[in-house]
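**Q** Here's my sequence, what's the structure:
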Amino acid sequence: MRPSAVPRLETKDYMKNLIVAAAACVGVLLAGYDCAFAGQRGEKSQTVPLKIAYRTTGYPVPNVPAELRDAENAFVRQNRYSDLIAKYAKQNGVPVQLATAVVQIESNFNPKTRGSAGEIGLMQIKPATARLMGYAGRAKGLFDPETNIKFGMKYLAMAQDLGGGQTCNTILKYNAGHGATRMNPVSKRYCGKVLALLD
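**A** Below is the predicted model of the structure:
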């Protein structure tokens, strides 16, 4: 026999291999057939719609948990308002990081946020408080991001002055009012969130 020649199988071995291959093919075909007609045999089946989460930019991302989708939206909004936050923070002598942390905690960068006590917009400023800071428009005007940040930042700057520049005192006076002197549980939690964001 030549070294390059392929050895021929005996007819008996050849038939055995052919039968095994045919049986394997039949098994695969039957398995596929079984799956295709499962619903017609009375077995329970369920059609589940595909959930797709859409981002504001880019391509759709399937099956993104709500927390991640919300975080991404907040990140997009933060970038949208970061220039305004920096502009008015610098104008009023407020550290930009502190101002950004306050906006994040107050509204998660959502300008349409409305609080249960009448707070409005990105910095959750009340119309009466905005008027004390010089705002002369209607309450719904505070939903405008620039207007809200402009007057909210003035209020935050005053809170910082009254709090002696100390972060938790600033947050106490921003959250509980300029006249507040004792740290309450809500303001304490708020300050903890701010400090975590500043790290």
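**Q** switch to C-alpha atoms for all contacts and neighbour counts from now on
**A** Fine.
**Q** Can you name the residues that contact the residue nearest to Q124 when sequence neighbours are not counted?
**A** With CA to CA, 6 or more residues apart in numbering as the criterion, Q124 has its nearest non-adjacent residue at 6.0 Å, and that residue is E106. By CA atoms under 8 Å, 6 or more residues apart in numbering, the contact list for E106 reads L122, M123, Q124.
**Q** do the same with F151
**A** A130, M133, G134, Y135.
**Q** Okay, and which of the residues you listed map to helices?
**A** A130 (DSSP state H).
**Q** most surrounded residue in the contacts of F151?
**A** A130 (21 neighbours; other CA atoms under 10 Å).
**Q** How much space separates the closest residue to that one other than its chain neighbours from L162?
**A** Spatial nearest neighbour of A130, excluding adjacent residues (CA to CA, 6+ apart): F151 at 5.8 Å. Taking CA to CA, to the nearest Å as the measure, F151 falls 17 Å from L162.
**Q** Would you do the same for the sequence below? I want to compare the two.
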Amino acid sequence: MKFKRILTVLIVLLVAYFAFMFGMKKYVYPYKYEEYINKYSDEYGLDPYLVLAVIKTESNFNKEAVSKKDAKGLMQIMDSTGEWIAKELDVNYFMSSMLFDPELNIKMGCWYLDNLENEFDEDLDLVLAAYNGGSGNVNKWLNHEEYSEDGETLSYIPFPETKKYVDKVKANYNIYKYLYNK
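**A** Below you'll find the model as predicted:
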């Protein structure tokens, strides 16, 4: 009798766990735009879970998202950044409305993340801080004793929004790795 109760409780817990995981994957941490994320993550040597985490943090998968600072699309690319990336990718006739196209936005965002990884020697904190706060600011912070003790890592991010952003993307990244990397 006691064995049946234990077995029943274990089965209920197992079913609850799988239902929870399914719900987390489908509704809270989806893998939307998988084809584009996989394609451009591979093309630019990025972890697709990092790209997912950036999209989750930036737009929560809303391809029509526009920030207070007028960043657009899934990966929240500013018009000026989009123009620069478009030139680097030989995109003819770039218009800012093109940033709402999921494939192009993901391609540009992946290119930009790769560019930042190259600039900051794949230091995730620096890459994410630069994605949010600008690489110029990150370079200034690295050259300032108050923010960097060694000129290579940040001991303090002076923009609270950027610090919060870095922490949120890293948390989402770890969740995506846990949910999908099995």
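**Q** Tell me the counterpart of the residue nearest to A130 of structure 1 in structure 2.
**A** In structure 2, the residue paired with F151 of structure 1 is M108, using TM-score structural alignment.
**Q** Mean distance of the helix or strand encompassing its match to its aligned residues in structure 1, please.
**A** In the assignment (DSSP states H and E), M108 of structure 2 maps to helix 102-119. In the superposition with structure 1, the average deviation recorded for helix 102-119 of structure 2 is 1.1 Å (mean CA distance after the TM-score superposition for structure 1).
**Q** For the very next helix or strand once past that helix, give me the average deviation versus structure 1.
**A** Sequence order places helix 124-133 as the next helix or strand after helix 102-119 of structure 2, per DSSP H and E. In the superposition with structure 1, the average deviation recorded for helix 124-133 of structure 2 is 0.7 Å (mean CA distance after the TM-score superposition for structure 1).
**Q** so helix 124-133 of structure 2 matches what in structure 1?
**A** Residue span in structure 1 matched to helix 124-133 of structure 2, by TM-score structural alignment: 167-176.
**Q** How about the contacts made by V169 of structure 2?
**A** Neighbours of V169 of structure 2 in contact, by CA under 8 Å, 6+ apart: L50, A53, V54, T57, L128.
**Q** any idea how far the aligned partner of the third one in structure 1 is from P127 of structure 1?
**A** Pointing back at V54 of structure 2 there. With TM-score structural alignment as the criterion, V54 of structure 2 lines up with V102 in structure 1. Look at V102 of structure 1 and P127 of structure 1: by CA to CA, they are 18 Å apart.
**Q** do the same with R77 of structure 1
**A** In terms of CA to CA, R77 of structure 1 sits 23 Å off from P127 of structure 1.
**Q** Leaving out chain neighbours, which residue sits closest to T113 of structure 1?
**A** G121 (5.1 Å).
**Q** Which position in structure 2 pairs with that neighbour?
**A** In structure 2, G121 of structure 1 lands on G73 (TM-score structural alignment).
**Q** number of nearby residues for its match?
**A** G73 of structure 2 has 28 nearby residues by other CA under 10 Å.
**Q** likewise P95 of structure 1?
**A** Neighbour tally, P95 of structure 1, other CA under 10 Å: 13.
**Q** That one reaches Y88, doesn't it?
**A** No - the criterion here is CA atoms under 8 Å, and P95 of structure 1 misses it with Y88 at 10.1 Å.
**Q** Quickly find the element holding the residue nearest the centre of structure 2.
**A** By CA atoms, centre = their mean, structure 2 has its centre lying nearest to V54, at 1.4 Å. Per DSSP H and E: V54 of structure 2 is located in helix 48-58.
**Q** Relative to structure 1, what is the average displacement of that helix?
**A** Looks like 0.7 Å for helix 48-58 of structure 2 (mean CA distance after the TM-score superposition for structure 1).
**Q** buried residues in that helix?
**A** P48, Y49, L50, V51, L52, A53, V54, I55, K56, T57, E58 (16 or more other CA atoms under 10 Å).
**Q** Would you mind giving the residues you listed as TSV with distance to K4 of structure 2 added?
**A** Listed next are the buried residues of helix 48-58 of structure 2 as TSV, based on distance: CA to CA, whole Å:
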residue	distance to K4 of structure 2
P48	43
Y49	41
L50	44
V51	45
L52	42
A53	42
V54	46
I55	46
K56	43
T57	45
E58	48
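**Q** of all these, which comes closest to Y165 of structure 2?
**A** Nearest to Y165 of structure 2, judged by CA to CA, of the buried residues of helix 48-58 of structure 2 is T57 at 7.7 Å.
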